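Student: What would the 3D arrangement of this be:
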Amino acid sequence: MVSTTTWYVCFREETYTNGPNVRPVQGDGGITPIPDEEIELNRPFILSDAQKSFEEKSADSNRLFLMEYDDIKKLSQIEGRKRTTNAANIDANKAKNRYVNILSYDHSRVKLRMIDDDPCSDYVNANYIIGYTYEREYIASQGPLPGTVNDFWRMTWEQSVTIIVMLTKCKEGNTDKCEHYWPDTVNEPKQYGDIVVNLISVSNMDKFDINIFQVSQGDYTRTIKHFHFLEWPDFSAAVDSTVVIDFIQTVRTHITPEVKGPLLIHCSAGVGRTGTYITIDYLLQFVRDHDLGQSVDIFAWVVQMRKNRVSMVQVDKQYIFIHRALTELIDRKRNGLLQSQDDTTILNEIVYENTAFQSDDDEEEEEEEDEDEEADAMYENSMKKVPDEHTTEL
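Tutor: Presented below is the predicted three-dimensional model:
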């Protein structure tokens, strides 16, 4: 990272007011009218009251949680009308988007260095996301497509990324979620454009893998750690919060002062599981560094993330999961189980043992969730010229 000064995110008091002309807006969960009403942006609560707040909002089939999340979607629709996605919609770039409705906002997109003065060569489907300490603490990215793997590695190199967090399997069921973008075999390097990636270590930690890469461009080489979480089904929060927090804590122990670039976080679309991970990572740091009399505002945090990338924390179940994870983080703090920043070298010193663009179908894909629950649909990109069909959500 590039700064030693803690950077706190401050949300100013603010409401969004819709004008009298109500019109259908394509947004989260389909086309819905935005009512003419004020939506309160700031909804803080005291950390010590987190369990009580969770129980109150969970009552009556999560009624208050669902109301809050519906407000997030309304605010996101309003925000989306202010933002442009011009680069993502250039004809030469359309095939680089895994889903046609998950596009990078222009103002926060990660720009690659141009190749041969080609203005389209700077596009990758990824956005900077603010963090607990830095304004560009994270990059939220879609999982690479066969045709964008080289761009993914260019982004990693140019942004000085040394930690990648992958939250999806490459294939889930019969659905391709992410191209396998690293070598299959240890010490058999592969070239991606002008970047060479050598897998030097693979460690299976039961719920996740840690891959260590030596990545080279020309005469320069750096080490990149790849944390691959294996237990989180797409479009859901069907995962144990304890397991997720343990994973996030493990990753955080590797974030030493030598880590200069942002953390690169991705799932398939780079919005649902990715946004959930980033939020819990933020909360882990916040709870670690503050007493329980301080207040936190998860609602405002999610709205803020969505100003930089569409649909972050993509379904209401993930929003509820974040609040559940917060109660566990607070319990860990009370029991002295949250590692301080001074402990980040502990796991980093461990030596890991080696264990070893789209078809023409343009259907809107909707995930089958629990009865009567409407989730945010993502539409697969029918312009990608790749051999296999990509269907799905996160």
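
Student: For the rest of this, base every contact and every neighbour count on C-alpha atoms.
Tutor: Fine.

Student: Can you tell me the centre-most residue of this structure?
Tutor: Nearest to the mean C-alpha position of the chain, by Cα atoms, centre = their mean, lies Thr274 at 2.1 Å.

Student: So the nearest residue to Asp71 once chain neighbours are set aside: helix, strand or coil?
Tutor: Nearest non-adjacent residue to Asp71, counting by Cα to Cα, 6 or more residues apart in numbering: Ile39, 6.9 Å away. Here Ile39 is strand, with the state taken from DSSP: H, G, I helix; E, B strand; the rest coil.

Student: quick one: the residue nearest to the centre of the chain is in a helix?
Tutor: Yes. Per three-state DSSP, Thr274 lies within a helix segment.

Student: which residues touch it?
Tutor: Residues in contact with Thr274, defined by Cα atoms under 8 Å, 6 or more residues apart in numbering, are Ala140, Leu167, Ile265, His266, Cys267, Met312, Val313.

Student: Would you mind measuring from the second one to Ser48?
Tutor: To tie it back to what came earlier, the one meant is Leu167. Counting by Cα to Cα, to the nearest Å, the gap from Leu167 to Ser48 is 30 Å.

Student: Here is a second sequence; please produce its structure as well for comparison:
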Amino acid sequence: MAANLQSLLGARDYVHRATNPKYLEMILQEHLGIINIPIKGTSDIFGLPKNKKKNRCLDYPCWDTSRVVLQSNNGSDYINANYVSGFDGIRKFIATQEPMPTTFDDFWNMIWQENSNIIVMLNGTRQKSQPTSQQYFSVNQDHTILKEFIIKEESIRMKAHYIYTELTICHRSSGESRKIHHFKFLDWLETGIPDVKLFLDFLLTVNKQDQHYFKQALLTHKFLPGPIVVHGNTGIGRTMAYCVADMCLYSIIRTGSVSVPSLILNARQQRRFSIPTLNHYIFVNNVILYFLVTIKSNTAVFFELRSHLTTTDACLF
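Tutor: Have a look, this model is predicted:
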């Protein structure tokens, strides 16, 4: 059964499709169709010998065309990170791998260079049996001193399913400092999928913070905030499921319809091998279904998201 990967579904049709007895088979065929479409592009910079130690996994190359190019003086402009557009805004996200000790400096250079105010970490865990991630900033209000920056934890708030940390990044040469908001989601194991309701609440919380910075910049005529930096482990599974779920929600809110496969195909042109597993694909679809079937009891959420500004709206101010 060949899947139509370009068809748009309205909200009612999307929900109705999930009642089809062959729904899971349809989802499987869609995902197979997506991952079997070859995407042309190069990853030459990723493959340079000097950059190999900067890649967490050599099985997932980083596209040349969409990669973040570091503007530093250390002789290398490479970081395993790609710009990813939102549904109606270019470069809403930067999808990247989890920083390693060898790339901590590059990671924070990117945050500063791109004027990013928000970091979303998706590979946090509350289970002691799970491996802990590399901590790229010190906790307990200590300082992380890097070559070009000092990172300090200002405050931390423990929520039911995520940890919110406010950081200050200070440029050592100029003395300029900025606030960074770090959101660490706790309920997404690498081999599973999280609770859809908790995830949607988390995604909306991050978007509210992003909108705060966006509107503040427009009103004060300052530079618009940079991309939301999103990472899990390799930056292609959980990371891109987060980005694509966001795209799908805004597609529904702005147009009343969505094509999950076409949005993923577009995402795979920006971050190679995005949404590699069926679990990730099912999860994205579950997020959309949950949003649609609960929208009548959450109309405030719908209208809040609908009012969100994007980079294409900046010309109105």
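
Student: Of the contacts of Thr274 of structure 1, which are reproduced in structure 2?
Tutor: When the contacts of Thr274 of structure 1 are mapped onto structure 2 and checked using both residues aligned by TM-score structural alignment, their matches' Cα atoms under 8 Å, the preserved contacts are Ala140, Leu167, Ile265, His266, Cys267.

Student: thinking again about what came up before, pretty sure Thr17 is one of the things the residue nearest to Asp71 of structure 1 touches, is it not?
Tutor: Yes. With contact defined as Cα atoms under 8 Å, Ile39 of structure 1 reaches Thr17; the gap is 7.0 Å.

Student: Out of the kept ones among the contacts of Thr274 of structure 1, list just those in strands.
Tutor: Among those, DSSP state E puts Ala140, Ile265, His266 in strands.

Student: Most neighbours out of those, which is it?
Tutor: Most neighbours among those, by other Cα atoms under 10 Å: Ala140, with 30 neighbours.

Student: In structure 2, what sits opposite that residue in the alignment?
Tutor: Residue pairing (TM-score structural alignment): Ala140 of structure 1 is matched to Ala95 of structure 2.

Student: which ones are touching its match?
Tutor: Ala81, Asn82, Tyr83, Val84, Val229, Val230, His231, Gly235, Ile236, Thr239, Met240, Arg271.

Student: for Ala245 of structure 2, same thing?
Tutor: Contacts of Ala245 of structure 2 (Cα under 8 Å, 6+ apart): Val284, Val287, Ile288.

Student: mind redoing it with 6 Å?
Tutor: Contacts for Ala245 of structure 2 (Cα atoms under 6 Å, 6 or more residues apart in numbering) come out as Val284.

Student: mind listing the helices in the stretch 201-350 of structure 1 by residue range?
Tutor: Along the stretch 201-350 of structure 1, the segments classed as helices by DSSP state H, counting those that start in this stretch run 241-253, 272-289, 298-306, 316-334.

Student: Adding distance to Asp151 of structure 1, write the ones you listed out as TSV.
Tutor: Shown next, in TSV, are these (distance: least, Cα to Cα, whole Å):
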stretch	distance to Asp151 of structure 1
helix 241-253	24
helix 272-289	19
helix 298-306	24
helix 316-334	29
